[in-house]
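**Student:** can't give you the sequence, but here's the structure:
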């Protein structure tokens, strides 16, 4: 281990030998205003409006469309699993399961927003209880009874979570695009950030380092 004296000498030696590069001038460099646009600045005090600026309603309508598509595409496989998992084999037929599942209401954009709100509420108030305990009719530990019932029935919440999709998994681009499952999210955020923020002429990029304490990892750090 280096002593404090050795460290100080090393730092001072580096400071003496290091010289900043000469100032560079770049012709035609952007010289206009930059930072937040007026459109997004007006929404700074309205969290929901600001959220819908970056993730607009048309995006959530598309998410609802893809989620319903996924549900219908996998309906037969879902019914087969339900039929096989019956506590009493053969008590209900596959046709009965199909009729029951087909009666479920379509997933709507505002219902997805309700699901997102419940997930955020859980994130802000984390605890070790199961998520479904928020719908119980009696108090469970620190979770009061019926917390989420006022916003959405539990079976509806679970239905949306099980079928939530942002893109069409059957699209041919899914085979070549590794980020296809969230491609619509990425494209929407890129488009909206261009409307909400004007980049300055100079941008500094830094590299973050995550320390790894796993004994099986041969390296000390992993670059982000």
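**Tutor:** Structure's in. What do you need? The shown structure was predicted, so the numbers you read here are calculated from the model rather than taken from an experiment. Residues are numbered from 1 along each chain as shown.
**Student:** could you use CA atoms for every contact and neighbour count after this?
**Tutor:** Noted.
**Student:** helices or strands up against the helix or strand where residue 95 lies?
**Tutor:** Per DSSP states H and E, residue 95 falls inside helix 94-102. When contacts are defined as 3 or more CA pairs under 8 Å, 6 or more residues apart in numbering; DSSP states H and E, helix 94-102 sits against helix 75-84.
**Student:** who touches the helix it packs on?
**Tutor:** Residues from elsewhere that reach helix 75-84 (CA atoms under 8 Å, 6 or more residues apart in numbering): 89, 90, 92, 93, 94, 97, 98, 101.
**Student:** what about it, distance to the chain center?
**Tutor:** Centroid separation between helix 75-84 and its chain, computed with CA atoms, centre = their mean, to the nearest Å, is 29 Å.
**Student:** run the angle between it and helix 94-102 for me.
**Tutor:** 120 degrees (axes from the mean of the first three to the mean of the last three CA atoms, to 10 degrees).
**Student:** just the buried positions in helix 75-84, please.
**Tutor:** 79, 83 (16 or more other CA atoms under 10 Å).
**Student:** then stretch 99-116?
**Tutor:** Those would be 101, 107, 108, 109, 111, 112, 115, for stretch 99-116 by 16+ other CA under 10 Å.
**Student:** let me see the contact set for the second one.
**Tutor:** Applying CA under 8 Å, 6+ apart to residue 107 gives the contacts 64, 65, 67, 68, 160.
**Student:** let's bring in a second one:
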């Protein structure tokens, strides 16, 4: 499977070679206009340099995946830094794969060939079919089913998901507490997007009636008061935008 992915990735690299040569040549010409000392390479020189790139191998893909698993707070390129401290020793990744090599695989990674005749008829499924087949065969070889198995695959009616009247023409946007705001929700509504999220108490446009009371000009803790019954909540509807609600 890994060799097949490597072959498809190399094929994609050759497929896009002329397009990338043209783009790099145009970029060098633009840089030469700003910096006359910069020497522009010919299209033939750029193409010859790109063609000298070593092909992708199955082992290289395994190292590529191993590099992506290790987290990094800042830029991913900092894995190859030779200065600065951290949990991973400096220059550790460069022992197994250079930064340029990692970028080359990231740019050309393909799981199946675009030249397959089946792709023209059903591009979405055919390009993934070879990977799905290998995964299914590997699963069947290694998985030994027990004597008793339980299946939980519920199937909901279409009208329970989108309503009996059919799709409403709106999409849904889910935001976290930092980006959620009343102004953003109203703007998304004009673009036919519903939105849902947890808003911060200092969010602009938030109804003050559902905010916790203040004591000495300071907000009281937002924890549930003992005077409020369990399993209760407050709902506030906007007068001018009835479809918008605040829930606390």
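**Tutor:** Nice, I can see it. Just so it is clear, the model here is predicted, and its values are computed rather than measured.
**Student:** still on that earlier bit, closest to residue 130 of structure 1 among the contacts of residue 107 of structure 1?
**Tutor:** residue 160 (17.6 Å; CA to CA).
**Student:** show me where structure 1 has strands.
**Tutor:** 35-36, 197-198, 209-211, 221-223 (DSSP state E).
**Student:** which elements pack onto the second one?
**Tutor:** Applying 3+ CA pairs under 8 Å, 6+ apart, one finds that strand 197-198 of structure 1 contacts strand 35-36.
**Student:** apply 10 Å and report the result again.
**Tutor:** Packing partners of strand 197-198 of structure 1 (3 or more CA pairs under 10 Å, 6 or more residues apart in numbering; DSSP states H and E): strand 35-36, helix 38-41.
**Student:** mean per-residue distance, the longest helix belonging to structure 2 to structure 1?
**Tutor:** Scanning structure 2 for the helix with the most residues, using DSSP state H, yields helix 123-142. Helix 123-142 of structure 2, aligned to structure 1 and superposed, deviates on average by 1.8 Å (mean CA distance after the TM-score superposition for structure 1).
**Student:** and that helix, what other elements does it pack with?
**Tutor:** helix 2-15, helix 117-121.
**Student:** give me the mean deviation of the first one from structure 1.
**Tutor:** Meaning helix 2-15 of structure 2. With mean CA distance after the TM-score superposition for structure 1, helix 2-15 of structure 2 averages 1.1 Å from its match.
**Student:** now do that helix: which elements does it pack against?
**Tutor:** helix 17-34, helix 43-51, helix 58-69, helix 99-108, helix 123-142.
**Student:** so the fourth one corresponds to what in structure 1?
**Tutor:** The counterpart of helix 99-108 of structure 2 in structure 1, counting by TM-score structural alignment, spans residues 154-163.
**Student:** from the chain's centre, how far out does the matching stretch sit?
**Tutor:** Distance, centroid of stretch 154-163 of structure 1 to centroid of chain: 17 Å (CA atoms, centre = their mean).
**Student:** flag every buried residue along it.
**Tutor:** 154, 157, 160, 163.
**Student:** residue 183 of structure 1 touches residue 63, doesn't it?
**Tutor:** No - with contact defined as CA atoms under 10 Å, residue 183 of structure 1 and residue 63 do not form a contacting pair (11.5 Å).
**Student:** who's more crowded, the two?
**Tutor:** When neighbours are counted by other CA atoms under 10 Å, residue 183 of structure 1 and residue 63 differ, and residue 63 comes out ahead with 23 against 14.
**Student:** what residue in structure 2 is paired with that one?
**Tutor:** Match for residue 63 of structure 1 (TM-score structural alignment): residue 5.
**Student:** quick one: contacts for its match?
**Tutor:** Counting by CA atoms under 10 Å, 6 or more residues apart in numbering, residue 5 of structure 2 touches 11, 56, 57, 58, 61, 109, 110, 111, 112, 113, 130, 131.
**Student:** list just the nearest of these to residue 140 of structure 2.
**Tutor:** residue 131 (14.4 Å).
**Student:** what about that closest one, how many neighbours?
**Tutor:** 16.
**Student:** how about it, what's its match in structure 1?
**Tutor:** So, by TM-score structural alignment, residue 131 of structure 2 is matched to residue 185.
**Student:** now that match: closest residue in space, sequence neighbours ignored.
**Tutor:** Closest residue to residue 185 of structure 1 apart from its sequence neighbours, by CA to CA, 6 or more residues apart in numbering: residue 166 at 7.3 Å.
**Student:** any idea how far the one you found lies from residue 158 of structure 1?
**Tutor:** Taking CA to CA, to the nearest Å as the measure, residue 166 of structure 1 falls 17 Å from residue 158 of structure 1.
**Student:** quick revisit: I'd guessed the residue nearest to residue 185 of structure 1 sits against residue 59; true?
**Tutor:** Yes - look at residue 166 of structure 1 against residue 59 with CA under 10 Å: they come within range, at 9.0 Å.
**Student:** what is in contact with those two at once?
**Tutor:** Joint contacts of residue 166 of structure 1 and residue 59 (CA under 10 Å, 6+ apart) are 65, 184, 185.
**Student:** so the second one is in contact with residue 167, correct?
**Tutor:** Spelled out, that is residue 184 of structure 1. Yes - Residue 184 of structure 1 lies in contact with residue 167 (CA under 10 Å); the separation is 6.5 Å.
**Student:** who has more neighbours, the two?
**Tutor:** residue 167 (21 against 17).
**Student:** so who does that one touch?
**Tutor:** Counted by CA under 10 Å, 6+ apart, residue 167 of structure 1 has contacts 62-63, 65-67, 69-70, 174, 180-185.
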